[in-house]
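1. Just the structure for this:
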Amino acid sequence: MRQRYLALLSMFASLPAMALTFQTRLESIEWKVEGDKFECRLSQPITGFGAGEFVRRAGEQATFRLNAPGNMLGRGSATLIAAASPWQPGRGDINLGSVRVVNGDVPFNSSQGQAGQLISGLMDGRSPVIRHYSSQGSGLMEVRLLPVKFSQAYTDYQLCVAKLLPMNFEQVKQTEVGFPGGGIELDANAKRRLDTIVAFMKADPTVNHVDLDGHSDNSGNRLTNRDLSRRRALAVMEYLKAQGIPEEQINVRFHGEAYPLAPNTNNANRARNRRVNVHLDRAPADQKAAPVPVASSTSAAKIS
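-> Sure thing, here's the model as predicted:
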């Protein structure tokens, strides 16, 4: 371990001239995991700068970002690197491409692919490095995370990810429940979609209102189609109620054939038009509870 520590210290010799580098001392490295059913975060505090963190929202893959209050990077473009460790001779750095840097406490978000490569690199002993040359005169800066104690923290992070909901609010707030075969019966696919909505509403009490808009094709006369659209919306409402959603949170509307998704010129289009649109509304985001810590690796690294 002492050889690794000395190798880490020697990495400064290989940095570009005049680079300002932010990195936590080896003996102070920690990884923190926090989250809930909506989002999981795996982060390493960076002394004097903020933190580097992997963020995975429900229904999505992880991205990587810097959390940098008083951001010193400035606008421009940064290069993401999975840097080889000095104690692994013969290995080169992996350039993962660039990210656009903006002003603010979160200067960039990586792509999902870049985040996945950074995580793979950490598991392989590589260090995520953000190399940025500011166009605003602050010169070359580097921000570096270290792979020390990453494996256990990543295990805790995976436990958090396993509890995420299958979709996030942006994905679930607009849902179509189809009636492709006609009639008013909910098929298995419709029930699966509604079960996802129910799970989200039960997990997030700020989602407190559901609009149901029933629709039909133009196969019957207008009165018949209007009644069919009403009964389809009511069928969805009854299913939600049976799963524990209070009726006072549900608003039912029906439109008959008035708003087709596609021209009613063939069977496939008419099947698309037989539907109930489900729209969720939520209370302001600041009423949502903050993620709770899941685990933290905070013990000092031992140097023998």
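2. Please make it C-alpha for all contacts and neighbour counts, starting now.
-> Fine.
3. quick one, strands of this structure?
-> Under the criterion DSSP state E, the chain contains strands at 20-22, 31-35, 39-46, 50-57, 63-67, 76-83, 94-101, 127-134, 140-144, 174-178, 207-215, 250-254, 275-282, 292-297.
4. In TSV: those strands, plus mean neighbour count and distance to residue 2.
-> Formatted as TSV, the strands of the chain follow (neighbours: other Cα atoms under 10 Å; distance: least, Cα to Cα, whole Å):
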stretch	mean neighbour count	distance to residue 2
strand 20-22	17	22
strand 31-35	23	21
strand 39-46	24	22
strand 50-57	22	25
strand 63-67	22	29
strand 76-83	21	20
strand 94-101	16	26
strand 127-134	22	18
strand 140-144	20	20
strand 174-178	19	56
strand 207-215	23	53
strand 250-254	18	64
strand 275-282	21	53
strand 292-297	16	20
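5. now these in CSV, with distance to residue 223?
-> Below are the strands of the chain laid out as CSV (distance: least, Cα to Cα, whole Å):
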stretch, distance to residue 223
strand 20-22, 69
strand 31-35, 50
strand 39-46, 46
strand 50-57, 44
strand 63-67, 50
strand 76-83, 60
strand 94-101, 55
strand 127-134, 63
strand 140-144, 66
strand 174-178, 20
strand 207-215, 12
strand 250-254, 12
strand 275-282, 17
strand 292-297, 52
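6. before we go on, could you also do this sequence so I can check it against the first one:
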Amino acid sequence: MTFAKPFTLLSLCIAASTLPVTANATKLYGAKPTESVWQMTVDSPIECRVEHMIPNFGNATFTSRASKKINLDFELQMRRPMGKTENVALLSMPAVWMPGDRAEYIDRIRFYKQFDGYVDGQTAWSMLAELENGRFPTFSFREWQSKGKRVDVSLSPVAFQTSYNEFSSCVDRLLPYSFEDIAFTTLHYDDNGDELNKSSMAKLAQIAEFVRYSPDIDLVLLATYTDGRGAKAANQKLSEKRARTLEGYFMSLGLPKDRIGIEAFGERRPIAENDSPIGRNKNRRVVISLGRSII
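-> Below you'll find the model as predicted:
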């Protein structure tokens, strides 16, 4: 889909710039070729982030996070957030070195008063695709301080490809689960031992991997339980042993001891009857709860 004359590219450059220019824009923000910088600022199994500075306006950020589903968020961080909620046209603008190409419509979104601009999902992926094609994703909206005038904010594709390749590789390495998937987890033990069963060991490994790369996880709570067979004192002792073993495990990941809380309940607080193998298996458990600071 293409726009008619109001959004066609003018065949001119401003101050020797190769930025796209729209006919009704009174202000154009975007990096000149010599200013265009894309940088990977986070590259880990739980988060990938690439950033682009827009001179005199703010910062553009694409972020993808560990999850069961592929995801992408874009944030237009403004030095001066919107003073009024506005509808925003998101366009794909050709550069001046693309004679004959026209502006293309990507989406119409909404920027909210006193918030940075935000785009997610398919629209955010479309912006990356346009950048890879050498085009300028451009936000066009009314300037809230000047009635009837417009502002265009462009992301430059110059020097984009290398960082985009790094970003794509990072996304491929993201863990296939999120914090919410492991924040409250119940694991189970083999009969009368302090070893988790095979499936629980695999789940614990997932939790450990997430904790290892997450500096914002500042609390791990461990609550251990046994089934009701055997002497009460022996069950309590076994529960305490399980708790200490897990405490040492999380300390080996670099988590300070004062950020690990343990409580051994023994055979107290059963969640099933103890007169069947299935019920006892449910009761032989540890509940792991993760706390996360906001940074």
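7. Could you get me the TM-score between them?
-> Put the two chains on top of each other and the TM-score (TM-score structural alignment, normalised by the length of structure 2) is 0.68; 272 aligned residues with a Cα RMSD of 4.4 Å.
8. sorry, back to before: can you tell which of the strands of structure 1 is closest to residue 192 of structure 1?
-> strand 174-178 (9.6 Å; Cα to Cα).
9. Superposed on structure 2, what's the mean shift for that closest one?
-> Using mean Cα distance after the TM-score superposition for structure 1, strand 174-178 of structure 1 ends up 2.2 Å from its aligned counterpart in structure 2, as a mean over the superposed pairs.
10. Structure 2: matching residues for that strand?
-> The aligned range for strand 174-178 of structure 1 in structure 2 is 183-187, by TM-score structural alignment.
11. got a list of contacts for the matching stretch?
-> Residues from elsewhere that reach stretch 183-187 of structure 2 (Cα atoms under 8 Å, 6 or more residues apart in numbering): 196, 200, 203-204, 285-291.
12. Quick one: residues contacting the aligned partner of residue 22 of structure 1 in structure 2.
-> Matched across to structure 2, residue 22 of structure 1 falls on residue 29, judged by TM-score structural alignment. Going by Cα under 8 Å, 6+ apart, residue 29 of structure 2 touches 54-57, 151-154.
13. One more: residue 187 of structure 1?
-> Contacts of residue 187 of structure 1 by Cα under 8 Å, 6+ apart are residue 179.
14. Give the equivalent position in structure 2 for it.
-> Under the alignment (TM-score structural alignment), residue 187 of structure 1 maps onto residue 197.
15. what about its match, distance to residue 48 of structure 2?
-> As judged by Cα to Cα, to the nearest Å, residue 197 of structure 2 and residue 48 of structure 2 stand 33 Å apart.
16. Check residue 83 of structure 2 too.
-> Using Cα to Cα, residue 83 of structure 2 is found at 30 Å from residue 48 of structure 2.
17. Also residue 229 of structure 2?
-> Separation of residue 229 of structure 2 from residue 48 of structure 2 (Cα to Cα): 48 Å.
18. ditto for residue 80 of structure 2
-> Noted for residue 80 of structure 2: a distance of 26 Å to residue 48 of structure 2, by Cα to Cα.
19. center of structure 1 - which residue?
-> In structure 1, the centroid-proximal residue (Cα atoms, centre = their mean) is residue 57; its distance is 2.4 Å.
20. That one maps to what in structure 2?
-> In structure 2, residue 57 of structure 1 lines up with residue 65, judged by TM-score structural alignment.
21. shouldn't that match be in contact with residue 46?
-> Yes. Here residue 65 of structure 2 reaches residue 46: they are 5.6 Å apart, a contact under Cα atoms under 8 Å.
22. intersection of neighbour lists for those two?
-> Common contacts of residue 65 of structure 2 and residue 46 (Cα under 8 Å, 6+ apart): 174, 178.
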